[in-house]
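Novice: sequence and predicted structure are below.
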Amino acid sequence: MSLPTRPAPTKPRTSRLTPEPRSTRRWIALTVLALAQFLVVLDASIVNIALPVLGRQLGLDTVALAWVITAYVLPFGGLLLLGGRLADRVGHRRLFLIGTAGFVTASALAGLSASGGMLLTARALQGASAALLAPAALALLTQLFRTSADRAKALGIWGGVAGIGSAAGVLLGGVLTANLGWSAVFFVNVPVGLLVLVALPKLITRDPATNPSRLDFPGAATVTGAVVAAVGALSSIEQVGFLNPLPIGLTGAAVVLGSAFIVIERRTGEPLVPLAVFRNRNLTVGNLVMLLVGAAMVAMFFALSVYLQTVLGYDALTAGLSQLPLAGALVLVAALVPTLVAKLGTKASLIGSLVTLAAGLVWLAAAPSGAIFVLHLLGPTLLVGIGLGGAFVTATQLSVDGISGAEAGLAGGLINTSQQIGGALGLAVLASLAAARTGALEAADATTSQALTGGFSWLFLGSATFALLGAIITTFARRMPVAETPTPSQPIA
């Protein structure tokens, strides 16, 4: 008589709904990803303080100095969607490392530049590399943290780092330029970028094999051209005005190319941007809000920096230090967003953040030409930091909610593109509004400081309007549930 045998244990089947984790040290991996994102955000603002010194040493006039900024912004904003889709096709880790390597190389070339042409070329390479790096980094974050609670915590850190990068640009730019020269604002990227390149492959597994597919080159060409034309038009308005042939022509090109892109995406079998992705109402609302937050944020940081130095007479270092309370509030709130969302819900948290941001900007608009920091600026900048921290993180969370792993790079490209276009839109429209108000006050015999203060006041009120518009859109949007575990099979409707 034979003894009954126990069935051999079967190897558990791996469900396609629960993909293998990309890292066993995901919080350390997040730190490395956040470092790279910090460099991308920092580089959009750190150069501003160095421009006067840089211009004198390289012989660049005012128009050429503006192109030092534009040469970075145009390829960055224009290539983000392509970069996000490439990350989905060739692998998120792979493209992140390629983008980081390109960014480090371009930063070194910018620091070594001996002519304006060489510097502009390096800046364009920086922007193109950032467009590969940024969406791939956000896609990796969504894969490392798959539950809503963990992802919210990770995005809180992500938002805090982005806020620090935006606010720290003025401070670091002043310190590095004053002590080490203008080239230091570019060389500072090199050791940090090399650290990222060495550490990340040890922390995140290789990209899983993907089915090779044809890249939608006509769609890529038209959407890149449309975004570059739109950002170029908005950026040129500040310099030449609304009615100049340059912004008018670029706006027309953006409309034509954008229309062609939509037609191509409707007809192609493998679109660069599947239009069905916008059926995800959270993604759509998140991107609309991010566009408006970007418009308010970029214009506000520009005006605040100029107001502190031109009107109040702060030097570059003091102006940077005065923005530390704002950055600190932003970082603190970004870390608290998961708790806030758990108690109030996503919709209420986002509306409250946008209203707080608007309130801080309205308060800031009341600052006089002889403002004392503690009395007139500390309170409103703290409110602005609180509002930005909550709005940035919650809008980003919405934009990636329910997105499958195969479209994570696309979602990262979309949210970054929305922020870039919003920033260009806000700066173009509100800077022109401020200039018109300043001119009217000067014509009415106001002093220079009073006229400038009046112009900046209108700019801050305009930024508040963008924030309130975001709150209104969120209020009337349909209910926003947060998916617990986004998976490849999850519907995006």
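Specialist: All right, it came through fine. Please read these numbers as outputs of a predicted model, since none were measured by experiment.
Novice: drop to CA atoms for contacts and neighbour counts, all remaining ones
Specialist: Will do.
Novice: thought residue 82 was touching residue 227?
Specialist: No. Taking contacts as CA atoms under 8 Å, residue 82 lies outside contact range of residue 227: 11.0 Å.
Novice: anything in contact with each of those two?
Specialist: Both residue 82 and residue 227 lack any common contacting residue under the criterion CA atoms under 8 Å, 6 or more residues apart in numbering.
Novice: tell me the buried residues in whichever helix or strand residue 167 is part of?
Specialist: Mapping residue 167 onto the secondary structure by DSSP states H and E places it in helix 148-180. Across helix 148-180, burial judged by 16 or more other CA atoms under 10 Å covers 148-149, 151-178.
Novice: distance of residue 88 from residue 409?
Specialist: The gap separating residue 88 from residue 409 is 5 Å, by CA to CA, to the nearest Å.
Novice: correction: residue 448
Specialist: Look at residue 448 and residue 409: by CA to CA, they are 48 Å apart.
Novice: looking at the two, which is more packed in?
Specialist: Residue environment comparison for residue 448 versus residue 409 gives the larger neighbour count to residue 409, 33 against 16, counting by other CA atoms under 10 Å.
Novice: quick one: what helix or strand has that one in it?
Specialist: Assigning secondary structure by DSSP H and E places residue 409 in helix 408-443.
Novice: and here's the other structure:
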Amino acid sequence: MCIRDSRTTGHQRAALLVLLTASFTLAVDFSILNVALPAIGTDIGLGISHLQWIATVFALCSAGFTLLMGRVADITGRRRTFLAGMILLGAGSLTGGLATTPTILLAARAAQGLATATVVPAALALLIGTFTEGPARDKALGLNGSLMAAGFTTGAILGGLLTDLLSWRWAFLINVPIAVAVLATAPIVLQESRAHERTRLDIPGALTATLALLALVHGLTHAAETTWTDPVTLAALAAAVVLLAVFVAVERAVPVPLVPLRMLTRPSVAWGNVAGLLAFATETSLVFLLTIYLQKVLGYTPLAAGLSFAVLGLGTVLGGLAGPKVIARFGSRTAIVGGFLLQAAATLPLVLISAAAGSIWLVLVATFAGGVANLVVIVGFMVTATADVPASEHGLATGLTTMSQQVGIALGTPVMSAVLTAVALGAAPGPGTTTVLDGVTAAIWVNGGACVAAAAAVGIFLRRRARA
């Protein structure tokens, strides 16, 4: 798995292996429960309109705290922060495996999300610090992006296998020995690093950012359960806008902001992160939609549904390996725009799926092609958003990229769930096979359209900002 060329050392490869193992595990954590959602809903007591909270709580905590933890890593030490996050991951996973109520289960997912917010920016900062900017770092970032995306798919397969053969609880418990192994190895192969200047943490900025995201996700989720014009929905969305404005005001006022607005004026940072947010929003929410389709419409078991995503995993690995080559030849902007267009071309034909068993072939071909395209975008996003960033701000830059990933995951699934639920529940008193299929295909139209819009926005505005 590690990079082997004349520009890397054995120590670099060992450090990369530890960091990739942690990142891969956390990526698996997001999706490992996806195919188990129906089983968890039956066992714990969650309806179809509430199942997405199992994924959303995880992403919400990760997105809400990732910038703060990226700055904590810069100040207190990236290796120390990395190890603390792995401890939290092990504790949260053990709690989830023993959960007996929705409250305990969601609390465990929140702990795993906070662990992600702690580990991922620290791991990325350590990775960037291990390799100098250039081909070696691009390859490391490409491999990291490839394994993280493959982790989403591996999680679906592993979750189905564990649910069918053992129990969905093992989807939590499997993390415990991995966390222990990383904690035993990391202090040996990872070197401590931190920013040269110690600064105060921007707690008000972190709180307002988290509350804004929470209000936004709550509004989107409530819209799925009621309507877009429901007073609670409108109030939550309005609160999100107000809190975001407060966050911007706080960042301008505090001496050491959580997100220095000057960093967002860099075209590479700003539009690279926009691309990352949309890439993760579209692909992870598509996996959620197809999971519902495979089990509720085609009647697949969790294991069969998980195995159906194996080709997506293969596509993401190939895309992650091809991404650096595409960037080297055409540039990161072209890689991002072209990747989004190819992802849209692979996604939109999925509106033709039906209750017929033969539709699985369309799913396999489309998800493979979409996985390749999506990873080209993700590698382009990672390279673009972390280029030309000084070493003292590596934690902040990687915190931004992690936040983009997790905000995309946190928002993509509720939006697609809202479309699915609105169509399914609006067509009949209860979502049967036909109405669920209608909801899934409607959400796929939105998903593919978002890919086209993303390609247009990044292509136009990144170019304009670059010229300016």
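Specialist: Structure received. Worth saying up front: this structure is predicted, and the values here are computed from it rather than measured.
Novice: any idea what the TM-score is?
Specialist: The TM-score (TM-score structural alignment, normalised by the length of structure 2) is 0.90; 460 aligned residues with a CA RMSD of 2.8 Å.
Novice: now do the same contact list for the residue nearest to residue 423 of structure 2 when sequence neighbours are not counted.
Specialist: With sequence-adjacent residues excluded and distances taken as CA to CA, 6 or more residues apart in numbering, residue 423 of structure 2 is closest to residue 439, at 4.8 Å. Contacts for residue 439 of structure 2 were tallied using CA under 8 Å, 6+ apart; they are 419, 420, 421, 422, 423, 424.
Novice: counterpart of the first one in structure 1?
Specialist: Right, residue 419 of structure 2. Alignment of residue 419 of structure 2 against structure 1 is given by TM-score structural alignment, with residue 433 as its counterpart.
Novice: neighbours around its match, how many?
Specialist: The number of residues packed near residue 433 of structure 1 is 17, by other CA under 10 Å.
Novice: same check on residue 253 of structure 2?
Specialist: Look at residue 253 of structure 2: counted by other CA under 10 Å, it has 10 neighbours.
Novice: so what does it match up with in structure 1?
Specialist: Aligning on TM-score structural alignment places residue 253 of structure 2 opposite residue 267 in structure 1.
Novice: could you do residue 334 of structure 2 as well?
Specialist: The pairwise alignment with structure 1 assigns residue 334 of structure 2 to residue 348, based on TM-score structural alignment.
Novice: separation between its match and residue 33 of structure 1?
Specialist: Using CA to CA, we find residue 348 of structure 1 at a distance of 29 Å from residue 33 of structure 1.
Novice: ok, those two, which is more surrounded?
Specialist: residue 33 (23 against 16).
Novice: helix, strand or coil for the more buried one?
Specialist: The three-state label given to residue 33 of structure 1 by DSSP: H, G, I helix; E, B strand; the rest coil is helix.
Novice: what span of structure 2 lines up against the next helix or strand after the helix holding residue 167 of structure 1?
Specialist: Sequence-wise, the next helix or strand beyond helix 148-180 of structure 1 is helix 184-187, with elements assigned using DSSP H and E. Using TM-score structural alignment, the residues of structure 2 aligned to helix 184-187 of structure 1 are 170-173.
Novice: next, the buried residues of the matching stretch.
Specialist: The neighbour-count criterion (16+ other CA under 10 Å) identifies 170, 171, 172, 173 as the buried residues of stretch 170-173 of structure 2.
Novice: and what of stretch 41-58 of structure 2?
Specialist: Taking 16+ other CA under 10 Å as the basis for neighbour counts, the residues of stretch 41-58 of structure 2 that come out buried are 41, 46, 49, 50, 51, 52, 53, 54, 55, 56, 57, 58.
Novice: now do the contacts for the fifth one.
Specialist: If a contact means CA under 8 Å, 6+ apart, then residue 51 of structure 2 has 37, 38, 41 as its contacts.
Novice: please say which position in structure 2 residue 156 of structure 1 maps to.
Specialist: Aligned counterpart of residue 156 of structure 1 in structure 2: residue 142 (TM-score structural alignment).
Novice: need the three-state assignment for residue 193 of structure 2.
Specialist: For residue 193 of structure 2, the secondary-structure state derived from three-state DSSP is coil.
Novice: what lines up with it in structure 1?
Specialist: Residue 193 of structure 2 maps onto residue 207 in structure 1, by TM-score structural alignment.
Novice: next: residue 99 of structure 2.
Specialist: Using TM-score structural alignment to pair residues, one finds that residue 99 of structure 2 aligns to residue 113 in structure 1.
Novice: before we move on, the earlier item: kindly reformat the contacts of residue 51 of structure 2 as a markdown table containing distance to residue 105 of structure 2 and secondary structure.
Specialist: Listed next are those as a markdown table, based on distance: CA to CA, whole Å; DSSP: H, G, I helix; E, B strand; the rest coil:
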| residue | distance to residue 105 of structure 2 | secondary structure |
| --- | --- | --- |
| 37 | 12 | helix |
| 38 | 15 | helix |
| 41 | 11 | helix |
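Novice: from these, pick the one nearest residue 315 of structure 2.
Specialist: For the contacts of residue 51 of structure 2, the minimum distance to residue 315 of structure 2 (CA to CA) is 24.0 Å, reached by residue 37.
Novice: that closest one and residue 306 of structure 2, how far apart?
Specialist: Using CA to CA, one obtains 12 Å as the distance from residue 37 of structure 2 to residue 306 of structure 2.
Novice: what does residue 177 of structure 2 give?
Specialist: Spatial separation of residue 177 of structure 2 from residue 306 of structure 2 under the definition CA to CA is 23 Å.
Novice: compare the two (neighbour count), which wins?
Specialist: The neighbour comparison of residue 177 of structure 2 against residue 306 (other CA under 10 Å) goes to residue 306, with 26 against 11.
Novice: what lines up with that one in structure 1?
Specialist: Per TM-score structural alignment, residue 306 of structure 2 is aligned with residue 320.
Novice: mind telling me what element its match is part of?
Specialist: Per DSSP H and E, the secondary structure element for residue 320 of structure 1 is helix 316-321.
Novice: which strands and helices sit next to that helix?
Specialist: Using 3 or more CA pairs under 8 Å, 6 or more residues apart in numbering; DSSP states H and E as the contact criterion, the elements in contact with helix 316-321 of structure 1 are helix 148-180.
Novice: let's see that with 10 Å instead.
Specialist: helix 47-58, helix 148-180, helix 281-306 (3 or more CA pairs under 10 Å, 6 or more residues apart in numbering; DSSP states H and E).
Novice: in TSV, list these along with distance to residue 242 of structure 1.
Specialist: Conversion of these to TSV gives the following (distance: least, CA to CA, whole Å):
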stretch	distance to residue 242 of structure 1
helix 47-58	24
helix 148-180	27
helix 281-306	17
